[in-house]
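# Sharing a model prediction with you, sequence too.
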Amino acid sequence: MLLRTLLAGATIALLASAASAETIKVGVTPGPHAQILEAVKPIAAKKGLDIQIVEFSDYVVPNTALAAGEIQANSFQHQPYLDNQVADRGFKIVSVGTTVNFPIGIYSKKYKSFDDLPAGATVAIPNDPTNGGRVLLLLRDKGYLKLRDGVGFKPSVADITDNPKKLKIVEIDAAQLPRSLPDVAAAGINTNYAKEAGLDPVKDPILREDPKGPYVNVIAVRAVDKDKPFVAILVESYRSPEVKAFIDTTYKGAVLSSW
């Protein structure tokens, strides 16, 4: 009788816990962002937060869905990209915590070094302002281009002031860049899309961004939700020692934790 009573009590407690758990939808892009959030889920669950992961195939829809209230948070973008989206589209979205950094790389199926690219070679970059600008800044920092002074984090092709190799810069949707590699001399590809395509973001790039910089990714929520309890739990669970260990073990330097 006592055992039966204890079991019944435990069942009631579990049901009560499940009933009291808050469920949120978090938008991510496929690859590391989704994989890392899978590691976050059990940690958040212990704190009473049930995370449902929603994958988006591009960089635009996750903010649109968040602003519309279709999801409660997203984890896929760095601060300059979020700032650009807010300025261009008027989203009332804010970052509430930093997550990971994906140093962007330039890849090639045809050349072992960027120096080997011939004059007039075609280089593909992402067609969104911040990530495309990120590749242009990388090329500037490595001495292959000069850009207009004061371009900040979002230079465009129009800001190129000197192009000694006469590189032809073409803009392509970020998710499609790995597929473009057979058709171009080189392409600047975000780490999540590179890994999804089977590229090694540490060994394969012929140029790679300095991992220190402004491009640390963030968790974003609607401004009206920023002080809600689920936000603190989500950020705390993400920035846990267990998730850091998962990132270090799984990605071996291709993805870097910010804490």
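Yep, that arrived.
# can we go C-alpha only for contacts and neighbour counts from here?
Will do.
# any idea which helix or strand carries residue 244?
Taking DSSP states H and E as the criterion, residue 244 maps to helix 241-251.
# list the buried ones in that helix?
Neighbour-count burial for helix 241-251, with 16 or more other CA atoms under 10 Å as criterion, is recorded at 243-244, 246-247.
# Which strands and helices lie in contact with the helix or strand just after it?
Sequence-wise, the next helix or strand downstream of helix 241-251 (DSSP H and E) is strand 256-257. When contacts are defined as 3 or more CA pairs under 8 Å, 6 or more residues apart in numbering; DSSP states H and E, strand 256-257 sits against strand 93-101, helix 241-251.
# Is it possible to get JSON lines of these that adds distance to residue 202?
JSON lines is the format used below for the helices and strands packed on strand 256-257 (distance: least, CA to CA, whole Å):
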{"stretch": "strand 93-101", "distance to residue 202": "13"}
{"stretch": "helix 241-251", "distance to residue 202": "9"}
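# All the strands of this protein, residue numbers only.
Per DSSP state E, the chain carries strands over the ranges 22-28, 49-55, 73-78, 93-101, 105-107, 122-126, 146-147, 160-162, 168-172, 186-189, 207-208, 216-222, 256-257.
# among the ones you listed, which is the most enclosed?
Compared across the strands of the chain, strand 186-189 shows the largest average neighbour count, a mean of 30 (mean count of other CA atoms under 10 Å).
# adding another structure so you can compare the two:
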Amino acid sequence: MKKKLLAIVIGTLMVASLTGCKKADDTESKVITVAASTTPHAEILTQAKTILAKDGWDLQVTEFTDYVQPNLVVDSGDFDANYFQHIPYLDSFNKEYGTKLVNAGGIHYEPFGIYPGTKTDLSELKKGDVIAVPNDTTNEARALLLLQDNGIITLKDGVGLEATVKDIVENPNDIKIQELEAAQVSRVIPEVAFVVLNGNYALEAGFSVGKDAVAYESSESEAAKTYVNVIAVKEGNEDKKGIKKLVEVLKSDEIKKFINDTYDGAVVPFEE
């Protein structure tokens, strides 16, 4: 009888222990950690957090101000995902740093724009004027292509997304291209004729694409759609339940409406 009673007690304790573990696992699996740029990425994620919470998901967002750490913390496994970059930059980063990050879903794109500094119209450009651009590989190429599209410079044929200032073959106004880390470009606005800004940094600088850009990528252009901003995860994690749910919510009609109502064309929902 004592042995039978002991067996029952042990069995009960094992069930309780397993049940406790299951609850802990369930709780942990409902947490999604995302590294993001402040604008617009973290703002969009804040809206998604409320929607996800209704289904029991806890979205935890940490803001970063650079373009390197968000990828490193995902590759290390410290974060589940990040939301700040487009695919060309992701591919370039993987190649340079040896990381294995993949696209789990395209969410939005941000038209690149040329914004006023000391001058307000491209026709005012004079010899020796300075235009500031981002210095990372893909964003610099994108900026230079936009300058080319507006007749400011001419690049070597076929350089495309690999373009650098060394590929400029015609520069009739002898414009100086000032290369800066992306986050620093808007800070030299009072010192240069124009700046070429990523969509999120334009927003942080208080610019509106529709109202302030002197020129910008058409939302219908293939170039703009090449730079769709994605949820990036470590290879092999793209099909995890939390990641798929996050992408689903970020592509929902509710989030699309928030984007369209908030960013005045500087951020556009991506339609696959």
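Now that the structure is in, tell me what you want to look at. Please read all numbers here as calculations on a predicted model, not as lab measurements.
# can you redo the strands of the first structure as TSV with distance to residue 3 of the first structure?
TSV is the format used below for those (distance: least, CA to CA, whole Å):
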stretch	distance to residue 3 of the first structure
strand 22-28	31
strand 49-55	30
strand 73-78	43
strand 93-101	45
strand 105-107	60
strand 122-126	63
strand 146-147	75
strand 160-162	76
strand 168-172	65
strand 186-189	59
strand 207-208	62
strand 216-222	45
strand 256-257	46
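# Of all those, which one comes closest to residue 15 of the first structure?
When the strands of the first structure are compared by CA to CA, strand 22-28 sits nearest residue 15 of the first structure, at 13.4 Å.
# so the closest one corresponds to what in the second structure?
Aligned by TM-score structural alignment, strand 22-28 of the first structure corresponds to residues 30-36 of the second structure.
# what does that stretch rub up against?
With contact meaning CA atoms under 8 Å, 6 or more residues apart in numbering, stretch 30-36 of the second structure is reached by 42, 56-64, 70, 73-74, 79-84, 242-243.
# go on, stretch 178-187 of the first structure?
With contact meaning CA under 8 Å, 6+ apart, stretch 178-187 of the first structure is reached by 106-111, 117, 121-125, 177, 189, 193-194, 197.
# Now which residue in the first structure aligns to residue 214 of the second structure?
Taking TM-score structural alignment, residue 214 of the second structure has residue 206 as its aligned residue in the first structure.
# And for residue 94 of the second structure?
Correspondence of residue 94 of the second structure to the first structure, assessed by TM-score structural alignment: residue 86.
# what's the neighbour count on its match?
15 (other CA atoms under 10 Å).
# Settle this for me: it is touching residue 80, isn't it.
No. Contact status for residue 86 of the first structure versus residue 80: not in contact, 9.9 Å apart, counting by CA atoms under 8 Å.
# still on that earlier bit, so what's the match of residue 214 of the second structure up against?
Applying CA under 8 Å, 6+ apart, the residues near residue 206 of the first structure are 105-108, 112-114.
# which one among the residues you listed gets closest to residue 255 of the first structure?
Of all the contacts of residue 206 of the first structure, residue 255 of the first structure sits closest to residue 105, with 12.1 Å by CA to CA.
# Pretty sure residue 172 of the second structure sits against residue 153.
Yes. When contacts are counted by CA under 8 Å, residue 172 of the second structure is listed as touching residue 153 (7.3 Å).
# out of these two, which sits in the busier spot?
Remark: of residue 172 of the second structure and residue 153, residue 153 carries more neighbours, 20 against 12, as counted by other CA under 10 Å.
# What residue in the first structure is paired with the more buried one?
Using TM-score structural alignment, residue 153 of the second structure lines up with residue 145 in the first structure.
# quick one on the thing from earlier: could you measure the match of residue 214 of the second structure against residue 112 of the first structure, distance?
Distance, residue 206 of the first structure to residue 112 of the first structure, by CA to CA, to the nearest Å: 6 Å.
# Quick one: residues contacting residue 51 of the second structure.
Counting by CA under 8 Å, 6+ apart, residue 51 of the second structure has contacts residue 249.
# Mind telling me what it corresponds to in the first structure?
For residue 51 of the second structure, the aligned residue in the first structure is residue 43 (criterion: TM-score structural alignment).
# Could you do residue 188 of the second structure as well?
That one, residue 188 of the second structure, aligns with residue 180 by TM-score structural alignment.
# What's the local residue count around that match?
Using other CA under 10 Å, residue 180 of the first structure has 16 other residues around it.
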